[in-house]
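In: build me a model:
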Amino acid sequence: MLFIAFLTLFIVYSTGTVDARETVNDAARIGRRLIHETSIGTMATRYSSDHPTLAGMPFALQEYYASCFTNGSLLLLFLPISRHSRNILASPGHTASISMWHNPSPSADQPRISLMGNVTVLRHESELSPDLKDCYLSEHPDAKWWLPEDPESAHISFWARFDPVSVYFVGGFGDEHYIGEIPLNLYQEVSYSKSLRVQ
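Out: Here you go, the predicted structure:
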């Protein structure tokens, strides 16, 4: 089942400096690295237009995700009981954001990335490879209590995949860092470098 979503990841990371002005290729590598090395963020969705009191209003809470796909898609654990999931199920179009920091005191000169795309709910465990399940649990061991098709699970849940369709990057201050769109094909194909130092 496919749902349109706008997923924004604001990720802040600090490990060093960039010697020269960032290019869009640098931004793609830094962005993929930030996403890969972060697994908790604040997701925001929007209440459906027919909600009795909060129609169209944004809603935000922390959510888990895991960067388990080579093309930059994200693996989610989708619980119908959650407000985010209900917002997604209520309407094919909605906004979302995920914000996270490696640095406990983030600042405006640090990079962040915004992804917008589609959420596909996988209704059957067979639609997900065991490797992906292991990848998710390696990031979130406590999620074992909410796994799909587990009769002892605390809640009904499904796996879901978030596929970006648009990528926006802010590397920091614009006089030194890249700010703007990252072409989707570049985001999907780039191999992030662990040696790339970002500020």
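In: please count neighbours and contacts with C-alpha atoms only from this point.
Out: Fine.
In: need the strands for the protein, in chain order.
Out: Shown for the chain, the strands assigned by DSSP state E span residues 2-5, 9-12, 40-46, 58-64, 74-78, 98-101, 112-122, 158-170, 179-182.
In: name the residues that touch the fifth one?
Out: Contacting residues not belonging to strand 74-78 are listed as 64-69, 85, 121, 132, 136, 147, 157-163 [Cα atoms under 8 Å, 6 or more residues apart in numbering].
In: first to last residue in stretch 30-41, what's the distance?
Out: Start to finish, the residues bounding stretch 30-41 are 17 Å apart (Cα to Cα, to the nearest Å).
In: residues of that stretch that come out buried?
Out: Judged by neighbour count using 16 or more other Cα atoms under 10 Å, the buried positions of stretch 30-41 are 30-36, 38-41.
In: I'd like the distance from that stretch to the chain centre, please.
Out: What separates the centre of stretch 30-41 from the centre of its chain is 8 Å, taken as Cα atoms, centre = their mean, to the nearest Å.
In: cool, stretch 62-73 as well?
Out: Going by Cα atoms, centre = their mean, the spacing between the C-alpha centre of stretch 62-73 and its chain's C-alpha centre is 6 Å.
In: could you do stretch 184-192 as well?
Out: Stretch 184-192 has its average C-alpha position 15 Å from the chain's average C-alpha position, going by Cα atoms, centre = their mean.
In: tell me which residues of stretch 61-74 are tucked away?
Out: Buried, per 16+ other Cα under 10 Å, within stretch 61-74: 63-68, 71-74.
In: another one to check against the first:
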Amino acid sequence: MQLVGSTLSTLVAAISLLTPPSPISCSPPPHPRHDLQPQQAVFSDSPVTLDETSTTIPSRYYSTLLARRLLAKSPTGDLASVFPANISSGPYWRTPESVASAPIALPEYIADCESTGSPTLIALDVSTATKNAKYGDSTNVSITVSWWDQYVKLVGREPWTKADLPRLALLGYLEEISDSDVNDHGIVACFEVLHRDARLWRPGSRGSAHSGKWARVKVEEAYWIGGFGDRHYIGWLDIEEWRRVTEEEWGRVRLPGEKL
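Out: Coordinates of the predicted model:
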């Protein structure tokens, strides 16, 4: 009996040596969210301002304020459009036929010159996005902005991860800005505050290097990624809320790295 017991002990010890250790998680253990009250929805849509110490995920409304501020503080954005299904030889001279129906995104100068959250840009006749909107199968475009570069300029260093910084996608179509709107909204002065060099090719500039028109991305939908989903709102914004937000409202919120 003693021999059998000794043999069993030896087998158990051998098996334990062959069994691989449990994997070690690099993520911290989850903590219960005691700060959330029963009446608080994680994605609340009520226009309640959250203080910075709260761990509740910001509401859609508060995120809309952040998104409008991000647009106002963004001098550039990536403008995406779609090539038509049939590439003609006219405006698409030297364009490969293989890009038919393909999307393309290119950086553009932008400025937030109107109160409704539709960014202003210069639609040059030579611009790919302008040609796609004018001659393509769809006038739809989208423009994306992020806080990645602006954050580095503010704090003087790279963040520990850019994935936790805000970005925004605005979907709509290109629309020419009328001469009266250009004057009423001070489009030229507003745009040149951010882009003084644009006077060399902007519409109406004497000796402009290119022909073009003032245009807006008429925003129909807005998609917001505030950062990591466990602490920021991610999702579609209400377009009516987006258009109603005032400069006074978005002026009260701050993006990462900004000081009050």
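In: mind checking the TM-score on these two?
Out: After superposition, the two chains reach a TM-score of 0.82 (TM-score structural alignment, normalised by the length of the first structure), with 182 aligned residues with a Cα RMSD of 2.1 Å.
In: picking up where we left off before, could the strands of the first structure go into JSON lines alongside distance to Arg21 of the first structure?
Out: Below are those laid out as JSON lines (distance: least, Cα to Cα, whole Å):
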{"stretch": "strand 2-5", "distance to Arg21 of the first structure": "32"}
{"stretch": "strand 9-12", "distance to Arg21 of the first structure": "18"}
{"stretch": "strand 40-46", "distance to Arg21 of the first structure": "28"}
{"stretch": "strand 58-64", "distance to Arg21 of the first structure": "32"}
{"stretch": "strand 74-78", "distance to Arg21 of the first structure": "29"}
{"stretch": "strand 98-101", "distance to Arg21 of the first structure": "23"}
{"stretch": "strand 112-122", "distance to Arg21 of the first structure": "16"}
{"stretch": "strand 158-170", "distance to Arg21 of the first structure": "13"}
{"stretch": "strand 179-182", "distance to Arg21 of the first structure": "11"}
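In: find the residue closest to Asn140 of the second structure in space, skipping its chain neighbours.
Out: Nearest non-adjacent residue to Asn140 of the second structure, counting by Cα to Cα, 6 or more residues apart in numbering: Tyr173, 4.5 Å away.
In: the one you found -> the first structure?
Out: Taking TM-score structural alignment, Tyr173 of the second structure has Asn118 as its aligned residue in the first structure.
In: same deal with Val193 of the second structure?
Out: In the first structure, the residue paired with Val193 of the second structure according to TM-score structural alignment is Ser138.
In: contacts for stretch 57-64 of the first structure?
Out: Residues outside stretch 57-64 of the first structure that contact it (Cα under 8 Å, 6+ apart): 39-47, 76-77, 84, 95-98, 140.
In: ok, stretch 178-195 of the first structure next?
Out: Identification of contacts with stretch 178-195 of the first structure by Cα under 8 Å, 6+ apart yields 21-25, 27-30, 32-33, 70-72, 164-172.
In: let's see 10 Å
Out: Contacts to stretch 178-195 of the first structure, defined as Cα atoms under 10 Å, 6 or more residues apart in numbering, come from residues 21-34, 36, 69-73, 111-115, 164-174.
In: how long is that stretch from one end to the other?
Out: The distance separating the two terminal residues of stretch 178-195 of the first structure, taken as Cα to Cα, comes to 18 Å.
In: list the buried ones in it?
Out: When neighbours are counted by 16+ other Cα under 10 Å, the buried residues of stretch 178-195 of the first structure are found to be 178-179, 181-182, 184, 186-188, 190-192.
In: neighbours of the spatially closest residue to Pro106 of the first structure that is not a sequence neighbour, just the number please.
Out: In space, not counting the residues next to it along the chain, Pro106 of the first structure is nearest to Val12; the distance is 6.4 Å by Cα to Cα, 6+ apart. Neighbour count for Val12 of the first structure, taken as other Cα atoms under 10 Å: 29.
In: distance of Val12 of the first structure from Thr70 of the first structure?
Out: Distance from Val12 of the first structure to Thr70 of the first structure, counting by Cα to Cα: 21 Å.
In: Ser193 of the first structure -> the second structure?
Out: Alignment note: Ser193 of the first structure maps to Trp250 in the second structure; criterion TM-score structural alignment.
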